[in-house]
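[1] Only the shape, not the letters, is given here:
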């Protein structure tokens, strides 16, 4: 998406399925998945192991998270993550309870739901502290 928005590449169509959207403060968290990439060219009856693995790799779904930062009703920053489990935390909550201070120094604000792909593979994780 960022490459399209910045003009690096053009795209006639962009297919995706929105899973969730949530606003926290001046940030918007958008999560979704893209359908598997379509295989180019005619299908062949004979296949080698390399073309078979390329075919299975292209048939996997892509999970993505966009984090938009807003200022004066405009997007000023776009962070884009693919196939990554995201946990957003607040390093300095405004009114931490004694339990939070003692047991949870970082208060979780949001976590994407697609942390494990439907194919059963776990995704690499990332913690964003805001």
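    Looks like it arrived, so ask away. Please read these numbers as outputs of a predicted model, since none were measured by experiment.
[2] alpha carbons only for contacts and neighbour counts from here, please
    OK.
[3] Which strands or helices does the helix or strand hosting residue 53 pack on?
    Secondary-structure assignment from DSSP states H and E places residue 53 in helix 49-58. Using 3 or more C-alpha pairs under 8 Å, 6 or more residues apart in numbering; DSSP states H and E as the contact definition, helix 49-58 packs against no other helix or strand.
[4] dropping in the other structure now:
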């Protein structure tokens, strides 16, 4: 935990927001002092979490890529890559953080 967050346990993971996009669930929160922010991206299949991605002190933008027409993937263009979610708590620590894009 110290390596990931810079703090020793106990570190409380209390989500401040939870959103879902199909099989992807995003949870976001920060510690009580707002010095460490975190984001979990879970992939859920048949009610079971099958993959977990964890981001600490990182800004995350979720983007949906392409579109599906009649069961087939359409050509991907910039207009087909809208931002559907952006993290809100990464800047609370008052410092610059790296930014990532999660394509779903």
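    The structure has been received and is ready for your questions. Everything numeric here is computed off the predicted structure, so don't read it as measured data.
[5] Superpose the two chains and report the TM-score.
    After superposition, the two chains reach a TM-score (TM-score structural alignment, normalised by the length of the second structure) of 0.73; 91 aligned residues with a C-alpha RMSD of 2.5 Å.
[6] Relative to the second structure, which residues correspond to the next helix or strand along the chain from the helix holding residue 53 of the first structure?
    As assigned by DSSP H and E, the chain's next helix or strand after helix 49-58 of the first structure is strand 62-71. Aligning strand 62-71 of the first structure against the second structure (TM-score structural alignment) gives residues 36-45.
[7] sorry, back to before: just the buried residues of the helix holding residue 53 of the first structure, please?
    Using 16 or more other C-alpha atoms under 10 Å as the test for burial, helix 49-58 of the first structure gives no buried residues.
[8] quick check, distance from that helix to the centre of its chain.
    Offset of helix 49-58 of the first structure from its chain centre (C-alpha atoms, centre = their mean, to the nearest Å): 24 Å.
[9] Tell me where the first structure has helices.
    2-5, 49-58, 98-103 (DSSP state H).
[10] neighbours around the aligned residue in the second structure for residue 82 of the first structure, how many?
    The alignment partner of residue 82 of the first structure in the second structure, by TM-score structural alignment, is residue 56. Neighbour count for residue 56 of the second structure, taken as other C-alpha atoms under 10 Å: 20.
[11] likewise residue 33 of the first structure?
    Residue 33 of the first structure has 19 nearby residues by other C-alpha under 10 Å.
[12] Over to residue 73 of the second structure?
    Residue 73 of the second structure: 11 surrounding residues under other C-alpha under 10 Å.
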